[in-house]
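1. Here is a sequence together with a model predicted from it:
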Amino acid sequence: MVKINFVNARHKRRKKVLKLAKGYFGSKSTLYKTANEQVMRSLQYAYRDRRQKKRNFRKLWITRINAGCVNNNISYSRFIHGLLLAQVEVNRKILADMAYQEPDMFASYVELAKEHLSKKELILAQQKAELTKQKEQEEKAQLEKTNKLKQVKKAEAELAQQKEQEEKDQLELNQNQTVESTVELTEEAPEEIKVVQEEIKVKTNEEIDLNKMLVADLKKLAKKYNIENFSKMKKADLIESLEKFINKN
């Protein structure tokens, strides 16, 4: 069978496009191919220009509202903000017509916006004052806290200094007492006691110096004290025997 390309749906589609292309110049309105191209472009232009027209009208409305606001001593942004605070749901198109055709009604809307703006400013001023007051109180409390800490640290430092001075005085007092007692003993003691004290001092010096002495010196000392077999002893044995001898005597 022969294939039929020009079916009913295709015929309707072409007819619709040619209907949209009516009035176009030349083949753009008669031939489907060129007409379809032009219709697609025209639809794109229409889509773009509808949005541009909205922008232009919005610009016109804002210009008219701004002119009405200038006559009533208020800026456009403050007027719109005041209407938002008053919860007035009137769009810019109606406000522009009102400013252009009914200035008295527009002035009443301006007064309403000003009233709500003044209320908002008063609330903001109160909040700001409360915040500053709270901040000042916090700063004052912080300052008092730091002052208290400084006073506590100062008191602790003074107490530690006083304690240190007392310990120092007590130490000096003890030293003075020991010096006085030794002076009294040396003045009052007989010559025999002084000799014994000197011997004790010598012994203590020997005890202290034994570890520092050489082996030859230790042997000489052992010979002096008549220690047996000192020549065969090592240093540790010499020191031990000398210490025993000193402790006995």
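-> Arrived safely, thanks for sending.
2. alpha carbons only for contacts and neighbour counts from here, please
-> OK.
3. now stretch 99-108, how far from the centre of its chain.
-> For stretch 99-108, the distance from its own C-alpha centre to the chain's C-alpha centre is 54 Å (Cα atoms, centre = their mean, to the nearest Å).
4. Okay, buried residues for it please.
-> Of all the residues in stretch 99-108, those buried under the rule 16 or more other Cα atoms under 10 Å are 99, 103, 106-107.
5. Farthest pair within those residues?
-> Taking every pair in those and measuring Cα to Cα, the maximum separation is 8.3 Å, between Ala99 and Ala107.
6. can you map out the helices along this structure?
-> In order along the chain, the chain carries the following helices (DSSP state H): 8-20, 32-71, 76-85, 92-101, 103-188, 191-209, 215-224, 235-248.
7. And here is the other one:
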Amino acid sequence: MLSAGFQILFGLLMFTVVRAAAQAAPLKAINLGTAGGFTILAKSGISTVPFSAITGNIGVSPSSGTSLTGFSFIKAPSGTFATSNQVVGELLAADFTSPTSSQLSTAVLDMQTAFVDGNSRLLPNLNLLGGLLSAQTLAPGLYKWTSSVSITGLITLKGPSTGVWIFQIQNNLLYAAGARAVLSGGALAKNIFWVVSGDVSLGAGSTLEGVILGATKVALLTGSAVHGSILSQTAVTLEKATVVPV
């Protein structure tokens, strides 16, 4: 029989090993489902101040085509999609001809599921630098802030092509004018997820790498860019901005 003291010590050692193993396990990317087929997907609207440049499909649901503003789009004869000189891809809305509506409904549900997944991940690096980032190099991993996050300079996301970054932000995400993220060591934008419970604002000339999973408004100011995609549960506004999937 093991002594009570030894059993307690053994249990603590086992807990430490399991916890260390969980922390060392590779972080899995968030599954976007069919929402991953959109460069921009929003529930209440997408607006642009021309000329923005978007590559890939954009869609709104449950809102209608009237919530796609500033694009001067032309509806296809089939009625299932529209085109615009600001979008290399299709514009889709909930009131377009079937099966567009059902496809968008599924994509929105997948977007919401992805947001919940991103927020449910555990063992984060909590409140790094109080949410004030300016010149840091961040390894793959899970980062969480209970405050807003402000990026004021150049941050580097350094890791292999298999590395995954998940940023859980319980308030707003703000990129200052000219702020940007750069990738190093083979890091891929498709493996970077900004899970934001508040607003997202990209200042003039700033650049974000990765997928934005936003609970509220996402705003791209003049000359800003996203290398990835924007999935918003409210609206997306663009001012002469660039969004390119990677």
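-> Happy to help now that I have it. Everything quoted here is computed from the prediction, not taken from an experiment.
8. what's the TM-score here?
-> For these two chains in superposition, a TM-score of 0.18 is obtained (TM-score structural alignment, normalised by the length of structure 2); 64 aligned residues with a Cα RMSD of 5.0 Å.
9. out of the buried residues of stretch 99-108 of structure 1, who's nearest Leu149 of structure 1?
-> Of all these, the one with the least separation from Leu149 of structure 1 (Cα to Cα) is Ala107, at 62.5 Å.
10. Pull up the gap between the closest one and Leu85 of structure 1, please.
-> When Cα to Cα, to the nearest Å is the yardstick, Ala107 of structure 1 and Leu85 of structure 1 sit 17 Å from each other.
11. got it, and Ser42 of structure 1?
-> For Ser42 of structure 1, the distance to Leu85 of structure 1 - Cα to Cα - is 44 Å.
12. again with Leu18 of structure 1
-> Taking Cα to Cα as the criterion, Leu18 of structure 1 is separated from Leu85 of structure 1 by 54 Å.
13. what's the answer for Lys128 of structure 1, then?
-> Applying Cα to Cα, one obtains 19 Å for the distance of Lys128 of structure 1 from Leu85 of structure 1.
14. Of the two, which one has the most company?
-> Between Lys128 of structure 1 and Leu85, counting by other Cα atoms under 10 Å, Leu85 is the more crowded of the two (16 against 12).
15. How about that one, nearest residue that isn't a chain neighbour?
-> Nearest-residue entry for Leu85 of structure 1: His116, 6.3 Å, with adjacent residues in sequence omitted and distances by Cα to Cα, 6 or more residues apart in numbering.
16. surely the one you found meets Leu84?
-> No: in this structure His116 of structure 1 lies outside contact range of Leu84 using Cα atoms under 8 Å: 9.2 Å.
17. okay, the two: which has more neighbours?
-> In this view His116 of structure 1 and Leu84 are compared by other Cα under 10 Å, and His116 has more residues nearby, 18 against 15.
18. is it true that Val215 of structure 1 touches Ile239?
-> No: contact status for Val215 of structure 1 versus Ile239: not in contact, 9.3 Å apart, counting by Cα under 8 Å.
19. Give me the common contacts of the two.
-> Contact criterion Cα atoms under 8 Å, 6 or more residues apart in numbering; no residue bridges Val215 of structure 1 and Ile239 by contacting each.
20. Next, count neighbours for Ile169 of structure 2.
-> Using other Cα under 10 Å, Ile169 of structure 2 has 24 neighbouring residues.
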